[in-house]
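Visitor: my questions are about this predicted structure, shown below with the sequence.
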Amino acid sequence: MTLSLAISPCPNDTFVFHALVHGQVPGAPPVAVTYADVDVTNTAVQDGHFDLIKVSYAVLPWLPDDYALLPCGGALGRGCGPLVLVRGDQPNRDDLAGAHVAIPGELTTAYLLFRLWAGERSPARISVLPFHEIMPAVASGQVDAGLVIHEARFTYPEHGLRALVDLGEWWEAETGAPIPLGAILARRDRVDIDQAAEWIRASVRAAWADPAASRDYVLAHAQELSPGVVEQHIALYVNEFTEDLGEEGRAAVEALLARAAALPAPTR
């Protein structure tokens, strides 16, 4: 049996799954990995092609019954939320009513948080762009604002941008809960759920025990990121919730999905 796995090329995912992908987890089967942007995996999960797949927590209400949420391997934490960026020379504004905003995907947790924050002040136009194209689009004036995730927290000033709002800070102030961003799912009919969780936990622990072992692999897949930014990224997104959601993590997921249920289906 070969396990099919779909994750992003982001440093947190490659760091967490290095040992599993490279056959260093005792008892785990060989792994065939596909690297894809989160907007791609959020759509691919509907086809049921992968045994294990990383998706946004915002996708959970639309999951096929074939998949189960694993309590580990994902991204959930504090101080790690999405940002809404505008050009540094734009005048201050309280909202984005009437604006053109680029987002990384309609089913991303980032966009769900954005919709919860915006409320009735919704932008006039939404465009979905690949993650790496959003900051350049804002900087060039192609769009008025951009919703960004992950390493953009550390690099946006280099593009002449500033943060209009930190949706992580907003969420934590509203709820007191950490932010559920990315989840790991397993196919019920092809993977033993408890066993898969143990393989992933073992991979996380191996990464923490020897961070240098995954360095070349992580840097090879990082998108033009400096080693310093990669280290910051991993330190922020790989935390105790990655090893196990626990009661606090599960409560945060429930809070997010409860608020999501009050919104209409996402649309541009």
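Guide: Yep, that arrived. Nothing here was measured: the structure is a model prediction, and the numbers come from that model.
Visitor: could you use CA atoms for every contact and neighbour count after this?
Guide: OK.
Visitor: quick one: the residue in the chain sticking out farthest from the centre from residue 162, how far?
Guide: Centroid-distance maximum for the chain: residue 91 at 29.7 Å, with Cα atoms, centre = their mean. Applying Cα to Cα, to the nearest Å, the value for residue 91 to residue 162 is 11 Å.
Visitor: what of residue 26?
Guide: From residue 26 to residue 162 the distance is 46 Å (Cα to Cα).
Visitor: between these two, which is the more surrounded one?
Guide: More crowded of residue 26 and residue 162, by other Cα atoms under 10 Å: residue 162, with 18 against 11.
Visitor: next one for the comparison:
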Amino acid sequence: MNIAFSPCPNDTFVFHAWVHGLIPDAPELTVTYADIDITNHLAARREGPEVLKISYAALPWVLSDYALLPCGGALGRGCGPLVLTAGDAASGNQSSSPAAEDPARLSGRTVAVPSERSTAYLLFRLWAAQQVPGGVGKIVVMPFHQIMPAVRDGQVDAGLVIHEARFTYPTYGLRLMTDLGQWWEQDTGLPIPLGAIIARRHLDPGALAGWTRSSVEYAWAHPQASREYVMRHAQEMDAAVAQSHIDLYVNEFTANLGEDGFAAVASLLGRASEKGLVPEFDLALLRS
């Protein structure tokens, strides 16, 4: 069976056991490691593998062909995307200031984002509609690991970052404009839906969910077993940052979305559909 997910520590931690044949009766996996922007578009073009990790924001384009699995993905609290701007290189000041935190600074500016169909970008659009007078200017799509250097080097005015950037952005001399996860949680009271695991509808989603959940549970029960695999794919990340990444993004919702998880996904995509940011779709497909 073919599967595609990112080389980020949360994904490699979650799928380590299944990839390495440690889940009884689960089919052998052939893995494609790909940036989320790539998997989002693979699924939308119906050229993707049988199982993929995509952004929750991309679901409206693919739910007719792919079912959402209720486990394996990334959803939680305190783990949302960040909007970053450059620090004051002259003074060496990397801390937030009133000017840096003013969303009006983004009016007409260029912002780098990791994918036009990412949950991060969808949250950004919902936030910017409220907070940025006249809207931002140009949006530039970049692989997420290129965004912070681009902001630091002045290639873009701000960057929308995800994953381990939450822990490393000060080392690039960047400062926080806003935490979109904090904004979302305050606005809705719900967790943030980031990455989803989907599978082709002609397969058995119950069996796939069972194997995925077993892989999650194996990872928790044997946390050292996946260390070499995680670090091999961690893109120059040190072990402490990789573990912080796993601790943040692999949580109760990874094992089971539950009612709060499904409510968060429905709220995000329902709002986006009402504003014309995603295609209209039947919300009932999220559970079928």
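Guide: Yep, it's here. None of the values given here were measured: they were computed from a predicted structure.
Visitor: so how much does the helix or strand residue 216 of the second structure falls within differ from the first structure once superposed?
Guide: Using DSSP states H and E, residue 216 of the second structure sits in helix 205-221. For helix 205-221 of the second structure, the mean deviation from the first structure after alignment is 0.2 Å (mean Cα distance after the TM-score superposition for the first structure).
Visitor: one step back: in terms of helix, strand or coil, where does the residue farthest from the centre of the first structure fall?
Guide: Recorded secondary structure, residue 91 of the first structure: coil (DSSP: H, G, I helix; E, B strand; the rest coil).
Visitor: same thing with residue 199 of the second structure?
Guide: Strictly by three-state DSSP, residue 199 of the second structure counts as strand.
Visitor: residue contacts, the aligned residue in the first structure for it?
Guide: Counting by TM-score structural alignment, residue 199 of the second structure corresponds to residue 186 in the first structure. Contact analysis of residue 186 of the first structure by Cα atoms under 8 Å, 6 or more residues apart in numbering lists 51-53, 67-70, 193, 196.
Visitor: what's the burial count for the residue nearest to residue 186 of the first structure when sequence neighbours are not counted?
Guide: Nearest-residue entry for residue 186 of the first structure: residue 52, 4.6 Å, with adjacent residues in sequence omitted and distances by Cα to Cα, 6 or more residues apart in numbering. Residue 52 of the first structure is flanked by 27 other residues according to other Cα under 10 Å.
Visitor: what residue in the second structure is paired with residue 52 of the first structure?
Guide: So, by TM-score structural alignment, residue 52 of the first structure is matched to residue 51.
Visitor: my guess is its match contacts residue 200. True?
Guide: Yes. With contact defined as Cα atoms under 8 Å, residue 51 of the second structure reaches residue 200; the gap is 6.7 Å.
Visitor: tell me the spacing between residue 246 of the first structure and residue 199 of the first structure.
Guide: Relative to residue 199 of the first structure, and taking Cα to Cα, residue 246 of the first structure is found at 17 Å.
Visitor: also residue 10 of the first structure?
Guide: 20 Å.
Visitor: tell me what the helix holding residue 216 of the second structure is packed against?
Guide: helix 9-19, helix 252-255 (3 or more Cα pairs under 8 Å, 6 or more residues apart in numbering; DSSP states H and E).
Visitor: residue range for the very next helix or strand once past the last one in the first structure?
Guide: In this case it means helix 252-255 of the second structure. Using DSSP H and E, the helix or strand that follows helix 252-255 of the second structure towards the C-terminus is helix 258-274. For helix 258-274 of the second structure, the aligned range in the first structure is residues 246-262, judged by TM-score structural alignment.
Visitor: before we move on, what about stretch 141-157 of the second structure?
Guide: The aligned range for stretch 141-157 of the second structure is 128-144, by TM-score structural alignment.
Visitor: from one end of the matching stretch to the other, what's the distance?
Guide: First residue to last in stretch 128-144 of the first structure (Cα to Cα) measures 13 Å.
Visitor: give me the distance between the residue most central in space within the first structure and residue 56 of the first structure.
Guide: For the first structure, residue 182 is the residue whose C-alpha lies nearest the centre (Cα atoms, centre = their mean; 4.2 Å). Using Cα to Cα, residue 182 of the first structure is found at 4 Å from residue 56 of the first structure.
Visitor: common neighbours of those two, please.
Guide: residue 109.
Visitor: can you map out the strands along the stretch 101-250 of the first structure?
Guide: Under the criterion DSSP state E, counting those that start in this stretch, the stretch 101-250 of the first structure carries strands at the ranges 125-128, 145-148, 161-166, 179-187.
Visitor: can those go into CSV with extra columns for distance to residue 226 of the first structure?
Guide: Below are those laid out as CSV (distance: least, Cα to Cα, whole Å):
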stretch, distance to residue 226 of the first structure
strand 125-128, 26
strand 145-148, 18
strand 161-166, 19
strand 179-187, 23
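Visitor: please identify the most buried of those strands.
Guide: The highest mean neighbour count among these, using mean count of other Cα atoms under 10 Å, belongs to strand 145-148: a mean of 28.
Visitor: how big's the offset between it and the second structure?
Guide: Using mean Cα distance after the TM-score superposition for the first structure, the mean distance for strand 145-148 of the first structure is 0.2 Å.
Visitor: from the contact counts, what lies against that strand?
Guide: Strand 145-148 of the first structure packs on strand 83-87, strand 100-103, helix 109-118, helix 131-140, going by 3+ Cα pairs under 8 Å, 6+ apart.
Visitor: which residues in the second structure does the third one match up with?
Guide: Mapped onto the second structure using TM-score structural alignment, helix 109-118 of the first structure spans residues 119-128.
Visitor: after superposition, how close is the matching stretch to the first structure?
Guide: Stretch 119-128 of the second structure sits 0.2 Å off on average (mean Cα distance after the TM-score superposition for the first structure).
Visitor: circling back: which ones are touching the match of residue 52 of the first structure?
Guide: 2-4, 197-200.
Visitor: what's the burial count for residue 9 of the second structure?
Guide: Neighbours of residue 9 of the second structure (other Cα under 10 Å): 31.
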